[in-house]
Structure formats: structure tokens, C-alpha cells
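J.: Sequence and predicted structure, then a few things I'm wondering about:
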Amino acid sequence: MIPPAPTVGVRLTERHQRLVEEMEAIFLSEGFRDLTVNDLAARLRCSKRTLYELAPTKQEIVLLVMERWLARVRYMGSLAAAEKLDPADRMQAYLTPGVTESAMASSRFVEDVQSLRPATLLLEAHQRERINVLREIVENGVRSGRFRPVHAHLVAEMCLASIARFNQPEFLRDAGLSFSEAFSELYQILTEGLAPRSGTRRGRRDTSRPSASEKA
């Protein structure tokens, strides 16, 4: 069982936490642009007043749900990475929640995020934080010889640029991929591309603990 993510913003009651989880499932599968607070209250079998206890407007409710979803992705990745010693295993463990937790993200959800600037900014900040941790993992892998001598910052920025494209619905449609499938392909390319070339001297196995930010 995955431990709960650290509290983000206001602390929620058990009832409010359940409502947020149910809204997350609705938003990811159906989007949120066409849903009204009345719609949500009816589907969640609660009052509008209960939802407005979470946030004063529909937009802020959406952002609250997104923020907690993204925080969970980061937390799960950091938790899993902290248990790994080898950089390749650490990278895979850190990135995997980005695939598994976005598996339900529909193209409609992606489109709705792009239509709401605060949601787009929230997603970009989340991606930037994850890429910064990825850069540190790659740097550790290069130092230990587990990865080829690549430019870690460039690798991280290339990954960020790819992820930015995944956030564009037309790209996913043209590629014939879901949000989760695109992430999975990217992570496979990263893992295989960073592996030392055959015959290249490999450094000692990295036995150092993850950096502080990887544990955050």
C-alpha cells in the first residue's frame, strides 16, 4: 500500500479527501471543462456547499484536485527511487508513477488542461520539478559509470521538451498514442540510450544513497 502523500495546501477531512479522489477519477477520464458544480454535486451525492468548502470556485476546485494528483505522482516517484541504489533502477522507479498515475488521463482531460492557463502552469511546474530530479539521477549515473558520459542537463531538457509535446492533444492523436503510452515510450528510450556502449569500461556500481532532492 502506498503511504499517503504529504499534505498539499489545506488539510482535508476524510470526507473531503474521498470527494477529491472521486473528482480526480472523473476529471481524468472525462475532463472538467463542461462539468458544472451542480453536475459534480449530483454525481458525488453531496451538496454544492460541501464542494465549496474545498475551494470557492469551480476553477479552484479543479486546481486543488490536480495539485494533489501531481503531488502524489512526485511523492510516489521519490519514495520508490529512495529504495534503489543503482541509477538505472532509480530512474525507472522515479519515472514509473508518471506512467501508472496518468494511465487514466484521457485526451479530453489533456485538452481541458491546455484550455485553462492556471492548470497548464501547474502541470509545467510539476514537470520542471520532476525533470530537475531526473537530471540529478542522470548526473549520479554518469559519475558512477552506470550511464554513458552524457550531458545530464541536456538529457533532462530533452525529456521536458518531449513531455511538453505529450501535453498537446493533436500530437497524441497524430502519433496514435495515449498520454500514458507516450510516457512509457519516452522512458524506454531514455533507459536504453543511457546504457554504456558495448565494450565501454563501466565504473563501479553506484552504492551511494539518493540525493536529498530525490528523497523529497
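T.: Arrived safely. Note that the structure is a prediction, hence the values are computed from the model and not measured.
J.: switch to C-alpha atoms for all contacts and neighbour counts from now on
T.: Will do.
J.: could you list every residue that touches the residue nearest to the spatial centre of the chain?
T.: Per CA atoms, centre = their mean, the C-alpha nearest to the average position across the chain is that of residue 98, at 4.1 Å. Listed by CA atoms under 8 Å, 6 or more residues apart in numbering, the contact set of residue 98 reads 73, 77, 180, 183.
J.: right, and the helix or strand after whichever helix or strand the third one is part of?
T.: When you say that, I think you mean residue 180. Using DSSP states H and E, residue 180 sits in helix 179-194. Using DSSP H and E, the helix or strand that follows helix 179-194 in sequence is helix 212-215.
J.: chain center to stretch 155-170: distance?
T.: In terms of CA atoms, centre = their mean, to the nearest Å, the centre of stretch 155-170 is set 12 Å apart from its chain centre.
J.: Would you mark the buried spots in that stretch?
T.: Neighbour counts using 16 or more other CA atoms under 10 Å place 155-157, 159-160, 163, 166-169 of stretch 155-170 among the buried residues.
J.: Next one for the comparison:
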Amino acid sequence: MTHLTPPGAARTPRQQQLFDELLAHFLGEGFRDFTVDGAAARLHCSKATIYALAGSREELVRTVVVEFFKRVSRGTEEALRGPGDAEQRLLAYLAAMAEQLRPASPRFLRDVAGSPVASGVYERNTRIASTKLAALVAEGVARGEFRPVPTGFIAEVISSAMERIQQRTGMGGIEGPGAYRELGLLIVGGIRAG
């Protein structure tokens, strides 16, 4: 009998392989129509093996989406800690964000926006990212790189724009990496000192 892997517990190599295959499938094809039966057939394993990854379909969706956004976060952290002034790091962070999100198909992002479980994960990660960017803006203000601006407002603007980018709504025909680059240039251009 296959047992549910407790949260935080290490997966077996086979479980990690299946989980990575599910993540790749979700990123490429979305998950709105995902079923455990379909996953078991596609991955050539039993439903019990799938349920060992998470106790229900919704929990599995949440776990996969959380893992994706953890990977996005890890891939963007270096830009925040990297060399350069606040402007360079802000632009590098948003460029890294665009690059990390590149594997996510439009269908995956639509499914994230349409799923209460997944959209909650995205919204939480967006708030965390906008808080980090607001701290970077505050650092730039303190060093005189940026003009004095209300960082809470800047964080809200960034958060709102990132949500719209994810939902692909009202972006004037620009998507993904280009949208993040333009957001960075817009923010930096609006707050640059002098």
C-alpha cells in the first residue's frame, strides 16, 4: 500500500520524478482538466502512487503550484542580492521573474487565475515579491538613488501590475517577459532621483 508523503517529508526518487513530470505537464498544458485517473494513465503508475504525493486532487494542484512558485522565488533571489545599485537590482529582479515564469504556458497561467486554490498561491507570492521590491525601493530612496516616494504605494502598483500580467488582462498586447521588463522601466523611470 502506498502512503501519503507527509508535508515537508522528502519524496522518494520515484515520487520526485512523478512530481516533476506533473509539474512539467501542468506548466505546458494547464491543470483545469487534470484528473488523478488521467495522471495515473499518463505517468504509468497507480492512483495510489499519485495520492501518495497529496491526499486529493486539489491538494496536489496546490502542492505543484506552490513548488513552481518556490522555484520562481529561488530563481529571482540572486538578482536582489546581486551587485549594483537599487535600480540595477530592481530591473534584474523583474527580468529574472520574467525568465523564471517563461516555462509557464498561457494555459497554465489562465488555470492559476481561474482556480481559487492556485490563485491564492499566486497572490501570496505576488505580495511577497512586491514587498521585496518595495524594500529595494526604500533602500534606493535612503541612498538617494530614487526620489522620496511612498513605498507602500509603489508596492501596491507593482503587485497590481504583476497580477494583471499573470492574468494577461489589460496589458495592451504585451505579455510575459516583455511586460515585466516594461514594468521595471516604468517604475524606475518614475522614481529615479533627479
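T.: Yes, it's here. Predicted model, so just to flag it, every value in this text is computed and none were measured.
J.: hang on, the earlier thing: which of the contacts of residue 98 of the first structure sits closest to residue 212 of the first structure?
T.: Within those, distances to residue 212 of the first structure taken as CA to CA reach their minimum at residue 77, with 13.6 Å.
J.: which position in the second structure aligns with residue 142 of the first structure?
T.: Across the two structures, residue 142 of the first structure finds its equivalent in residue 141 of the second structure, going by TM-score structural alignment.
J.: which residues of the second structure fall in helices?
T.: For the second structure, applying DSSP state H gives helices covering 13-29, 36-43, 47-51, 57-81, 86-101, 106-114, 116-142, 151-167, 176-191.
J.: of all those, which gets the most neighbours per residue?
T.: Most buried of the helices of the second structure, by mean neighbour count (mean count of other CA atoms under 10 Å): helix 86-101, with a mean of 21.
J.: now that one against helix 106-114, angle please.
T.: 100 degrees (axes from the mean of the first three to the mean of the last three CA atoms, to 10 degrees).
J.: on average, how far is helix 86-101 of the second structure from the matching bit in the first structure?
T.: Following the fit onto the first structure, the mean deviation recorded for helix 86-101 of the second structure is 2.1 Å by mean CA distance after the TM-score superposition for the first structure.
J.: where does that helix sit relative to the chain's centre, distance-wise?
T.: 13 Å.
J.: circling back to that earlier point, distance of the residue nearest to the centre of the first structure from residue 184 of the first structure?
T.: 9 Å (CA to CA, to the nearest Å).
J.: contacting residues around stretch 123-137 of the first structure?
T.: 70-71, 74, 87, 90-91, 152-153, 155-157, 159-160, 163, 210-211, 213-214.
J.: sorry, back to before: can you check which of the helices of the second structure gets nearest to residue 7 of the second structure?
T.: Closest of the helices of the second structure to residue 7 of the second structure is helix 57-81, at 9.5 Å (criterion: CA to CA).
J.: Now do the counterpart of residue 191 of the first structure in the second structure against residue 84 of the second structure, distance only.
T.: Under the alignment (TM-score structural alignment), residue 191 of the first structure pairs with residue 188 of the second structure. The gap separating residue 188 of the second structure from residue 84 of the second structure is 14 Å, by CA to CA.
J.: With residue 148 of the second structure instead?
T.: With distances taken as CA to CA, residue 148 of the second structure is found 20 Å from residue 84 of the second structure.
J.: Name the residue in these two with the higher neighbour count.
T.: Counting neighbours by other CA atoms under 10 Å for residue 148 of the second structure and for residue 84 shows that residue 148 has the greater number, 15 against 12.
J.: Go ahead and confirm the more buried one touches residue 141.
T.: Yes: between residue 148 of the second structure and residue 141 a contact is recorded at 5.6 Å, counting by CA atoms under 8 Å.
J.: How about residue 96 of the first structure, nearest residue that isn't a chain neighbour?
T.: Using CA to CA, 6 or more residues apart in numbering and skipping residues adjacent in sequence, the residue nearest residue 96 of the first structure is residue 77, 7.0 Å away.
J.: from what I can see that neighbour touches residue 89, true?
T.: No: here residue 77 of the first structure does not reach residue 89: they are 11.7 Å apart, not a contact under CA under 8 Å.
J.: what's near enough to touch residue 117 of the second structure?
T.: 58, 61-62.
J.: That one and residue 66 of the second structure: what is the separation?
T.: As judged by CA to CA, residue 117 of the second structure and residue 66 of the second structure stand 10 Å apart.
J.: and if you look at residue 175 of the second structure?
T.: Residue 175 of the second structure is 22 Å from residue 66 of the second structure, by CA to CA.
J.: same question, residue 136 of the second structure
T.: Per CA to CA, residue 136 of the second structure is found 24 Å from residue 66 of the second structure.
J.: Apart from its chain neighbours, what residue comes closest to residue 94 of the first structure?
T.: Using CA to CA, 6+ apart and skipping the chain neighbours, the partner closest in space to residue 94 of the first structure is residue 77 (4.0 Å).
J.: Identify the residues contacting the one you found.
T.: 93-98 are the contacts of residue 77 of the first structure under CA under 8 Å, 6+ apart.
J.: what would the residues you listed look like in TSV with distance to residue 110 of the first structure?
T.: Conversion of the contacts of residue 77 of the first structure to TSV gives the following (distance: CA to CA, whole Å):
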residue	distance to residue 110 of the first structure
93	24
94	22
95	19
96	19
97	18
98	14
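J.: Before I go, just wanted to say thanks for your time.
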